[in-house]
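K.L.:
Quick check, what structure comes out for this input:
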Amino acid sequence: MKDGITARVGRFFLGCDTLYICDDDALNLLGALHYSAVRRQDGWELSMSSADRAQAQLLLSESGSDYSVLRRSGLPALCSRFSHRPGIPTGAVLACLLAAMLSHFIWTLDVAPRDGQERDAELEQSLLDGVRALGCTEGAFIPTLDLFEVCSAYLAENSLVSWMSIDIEGTAAQLRYTKTAYRDGKIDDSMPSNVIATREGVVEYVNTGAGEAAVGDGDNIAAGQLLISGALENKNTGVVRYTHARGSVIAHTQHVLTAEAPLAISVREYGSIARDIKFSLFGHSLHLLRHTPHTDASYELEHSSGRLTLPGGIVLPITIDTDSYCYYTIHSRERSLEEAARAAEAQITAMLHREIGESEVLSRADEGFLESRAEGDVYILRTTVHCLEDVAEVVPLPVMDDGR
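P.N.:
I've put the predicted structure just below:
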C-alpha cells in the first residue's frame, strides 16, 4: 500500500536515511532504534530517520562494526548539504530580497487605446514622452508616484486625449487612453441643411422638426429625393431663409436580400502544434524553445504574452512571449442541403441586422433554390422584406455667398 501524504511529509521533515551493515551481530546493537531492515546480499539495508541514523553510527563506531551510509534524504540532509555550501542559501535569500525590492519599481511602460479603439502611433509616442516627463518612467519608485496627478497634468496640457489612466501591475505600467472625438462627417446644427431619402418607398407619415416638408403621406419617393427642405421662402416678400432642416419620414420600404451557400466547402483539419517561447528582460531576448515555421505548410499563428510572477504576487520584469503554430490541412467535403440552408439563413440574419436594424418588419418572404455552376451546386436563399423605417437623412444645403 502506498504511504499517505502525511507519512511522506513526516519522512521529509524527520529525514529518511539508509545504512548498510555486513555483520548480523551489529544488528543486535540497534534494537532500541526505530528502523526497517531488508536483506541485501551478505548484509542488511536499514531505513531510519536522520536522528536514529546518527545514533546508529555512534553505536556501530564504538563496537567497531563496518557500515556505510547509502543515501540521505529529507530536510535534515538538505540542511546538512547547505551548511557546507553557504553560498546557495545566501544567494537564495538575496535573490528573494532583490525580487521583492525590484517589484516596487516600474520596469516597463506600455500604452494601448481603451476598449479596442484604433491605435495612433504618433499620439501614443507623444503620450509616453509626456508621462515620462511628469515622472512616470522606467525605473520610477512606484510608492512615490501620484498617478492621478500625472494623468491630470497631462490632460490639462494635451487636448488630443480626452481620458487616460495608468494601471500598475507588478513592475509594468499600462497607459490606457481615449482619443478626443471630433464631429468629422457630422453636420453642425447651425448649418443650413436638407433632409433627403436614403432609399425608395411609400411615405407613411412625415414628422417635421424644422424646415418645410416636400412630400406627404402616400407619396412614392426615390433614393436621394428631397423630403424636408431647409430653404424657406417668405410668400409675401419672396425672401428665402435657410435653416437646418430636421425631422423623420417613416416609409414602407422593401429589401431584397440574397445569400449564397455552396454545397462543396473546404474544411480545416488541425494537426500538430509547435511553440516558440521567448524570454525578454530589459530589452534582451532569450529563446527557450525556437521554432521555424514550415514554408510549405499552412498554419494559424496564436500569440500570447505575459509576465513572470513569483509566489506571493511578485511580478518580475521578465516577459514570456509564446507563438503557437497550429498546422492544418484543407480537405473538401460535400455538405447536405439542410446544412447549406442553415448557412444561408445565418447570412440573411446578419444582413437583416445590418440593413434594417430596429425597424418594424411587416412581412417576409423566403425563396430557396439550387443553382448549378461550373464550380459546383450553390444553394441560394432570396428574402424579400417589407418594413416601416425612417428613411430621412440630413445633408448640407449649399448656400451662395450672397445669400441666394
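
K.L.:
For the rest of this, base every contact and every neighbour count on C-alpha atoms.
P.N.:
Fine.

K.L.:
Just say helix, strand or coil for Ala99.
P.N.:
Ala99 falls in the helix class when you classify it by DSSP: H, G, I helix; E, B strand; the rest coil.

K.L.:
what's the closest residue to it other than its chain neighbours in contact with, if anything?
P.N.:
What sits nearest to Ala99 in space, not counting adjacent residues and going by CA to CA, 6 or more residues apart in numbering, is Leu316, at 7.0 Å. By CA atoms under 8 Å, 6 or more residues apart in numbering, the contact set of Leu316 is 99, 102-103, 170-171, 307-310.

K.L.:
to compare against the first, here's another:
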Amino acid sequence: MFIRLLRYIKGVVRFSLSGGFIERFLNLCTRAGVPVWDTVRSKTGVTACTTAAGYKRLRPIAKKTGVRMRLIEKGGMPFTRFRYRKRIGLLVGALLFALFLGGMSRFIWNVEIEGAETIKEEYLLDNLRKVGVYEGAYIGSIDTLNAENQMMLLTPQLSWIAINLHASSATVEIKERQMAPELIDKKSPCNVVAARTGQIKYMEVYEGQPMLKVGDTVQEGEIIVSSYIEGTQIKERGYFTHARAKVIAEFQEDVRIAVPLREELRTPTGEVVRKRSLHLFGLDIPLHLTGAPKSPSERETETGSPKLFGVKIPLQITTDTYRLVEVHTATLSEAQAREQALEQLNQYESDFSSIGTIASKTASGRLEGEEYVVDAQFLLQQDIARQKEIDVVEEPSAQPPAQSGETKQ
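P.N.:
Now for the predicted structure:
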C-alpha cells in the first residue's frame, strides 16, 4: 500500500521498447539509478514502468542503445497537478475543505449511546443536550465529569455513566439501575378493597376481618376485609394484620359496537415520490423544491447518517417516501356488517374470558343510518379483591382505625 501511494505521488509512466539493444538499455537504466519495474517481454519488444522524472532520463539512454521508446499511459499526482494547473478554484476549494475539516474536528459530530436497554435513546439524548453533550457542541467547552454528575441527577434510571470524547465523537456508556418492583410488604397492615362495583357472589377470607358478606353490594374502593382484628376477650386488645382474600363479584357491563356500511379503501397506484431533507446541527434543510404530493398517499420516513473515513458525519439525511394511492368507497351489505360486528363481539368475550367468567349475555343488532349497531349486555364475574396498604398512626383502640382512617395510596 505504501509503495503504491509513493508511486502515485511521483507519477507512473508505462512505456514500450522495441529494436536496438533492449538488454543493454535496461542495464544502463540500473547503473544510472532510474527505477524500472513491471518489465514484461512481448512479441514486439518489452513493456515496463518508471516514474515521471525517470521517464525524462530514459531518452539519452534509448538514443545511445538504439532503442525506440513509445508512451503507453501515464498517471499520478504530477500529471493531475499539471492538468488542473490553471484551475485555481479547485486548489482554493481543497484548501477551504481542509480548513473546514480541521475546524470541525473541534466539534462533536456524533453521539453514540452504549448499554441502553429499557431507557429510550431519545430520552437520553435529550438529557445529554441539557448537560452540553450534543451534535455540534464545542469539545473544549465540555466538562465530562460535571456532565456525568448532572446526568445522574437528571436520569434516576442510571446507576453509572461515562462520557468519552474521541476526536469528534462522543461515546456515552451507561448502566441501568435495577428498579425494585413495587410490592406490598406482607408484614405491613393491609386492607382488601373492591377494584370495582358489583355484588359479591363468593368470598374466601384468608386473613383479616370481613366487613361484608356474600350477597352484599360493594362499591369501588370500599373495604371488603379489614386488617384490624378485634380482641376476643375484655383484656385482649385488637391488632392489625395483612388482610388477604378472594372475592368474586358479579357486575353488568354494556358493550356497543358500530360497523359503518361504507368503508374507505386505499389502493396503491404504483407511483412513488421521494423527498429528501438534510438535518445539520439542529437545522432542517430541504433538498427539494416542491412540497408533499397533493394526491392521497401513504408516507414512509427513513433517516440515515453518512460516514466519512468510518466516522459518522454530523448530519442526517431524511427520505420521505410517498406512495400514491387511489381512494374509493366500498359498500357493505347488512349481512357483511353484521358479521364484522359479531366478530368484534366475539373478540371482546375471548379477551374477558382470560380474566373472568361470563355469566350471561344478551345482544341485539339493527341498522342505524349508515351503521350496523350491536348492543350487548353482559353479566360478568371477576375477582375484585385488591390489597391496599394503610398507615397505622395510633395504637389500636376498640374501633378499627383502618375503616375510618386515611389509607396510603
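
K.L.:
TM-score of the superposed pair?
P.N.:
Put the two chains on top of each other and the TM-score (TM-score structural alignment, normalised by the length of structure 1) is 0.53; 322 aligned residues with a CA RMSD of 6.0 Å.

K.L.:
The residue nearest to Ala99 of structure 1 matches what in structure 2?
P.N.:
In structure 2, the residue equivalent to Leu316 of structure 1 is Ile313, according to TM-score structural alignment.

K.L.:
Tell me which stretches of the stretch 151-300 of structure 2 form strands.
P.N.:
Ranges of strands within the stretch 151-300 of structure 2 are 158-166, 169-176, 190-194, 198-207, 209-210, 217-218, 223-226, 228-229, 239-240, 244-260, 262-280, 283-286, 297-304, based on DSSP state E, counting those that start in this stretch.

K.L.:
What are the buried residues along the fourth one?
P.N.:
This points to strand 198-207 of structure 2. 198-201, 203, 207 (16 or more other CA atoms under 10 Å).

K.L.:
Average offset of the host helix or strand of the residue nearest to Ala99 of structure 1 relative to structure 2?
P.N.:
Using DSSP states H and E, Leu316 of structure 1 sits within strand 314-334. Here strand 314-334 of structure 1, set against structure 2 after superposition, deviates by a mean of 2.8 Å using mean CA distance after the TM-score superposition for structure 1.

K.L.:
Could you check that strand and say which residues are buried?
P.N.:
Quick answer for strand 314-334 of structure 1 (16+ other CA under 10 Å): 314-328.

K.L.:
what do you get for stretch 387-398 of structure 2?
P.N.:
387-390, 392, 396.

K.L.:
Same question for stretch 242-260 of structure 2.
P.N.:
By neighbour count on 16+ other CA under 10 Å, the buried set for stretch 242-260 of structure 2 is 242-252, 257-260.

K.L.:
Which one, of the strands of the stretch 151-300 of structure 2, ends up nearest to Leu345 of structure 2?
P.N.:
strand 244-260 (7.5 Å; CA to CA).

K.L.:
on average, how far is the closest one from the matching bit in structure 1?
P.N.:
With mean CA distance after the TM-score superposition for structure 1, strand 244-260 of structure 2 averages 4.2 Å from its match.

K.L.:
quick revisit: of the contacts of Leu316 of structure 1, which stay in contact in structure 2?
P.N.:
Retained contacts for the contacts of Leu316 of structure 1 in structure 2, judged by both residues aligned by TM-score structural alignment, their matches' CA atoms under 8 Å, are 307-310.

K.L.:
With respect to Leu352 of structure 1, which of these is nearest?
P.N.:
The closest of those, once distances to Leu352 of structure 1 are taken by CA to CA, is Arg307, at 43.8 Å.

K.L.:
Many thanks, have a good one.
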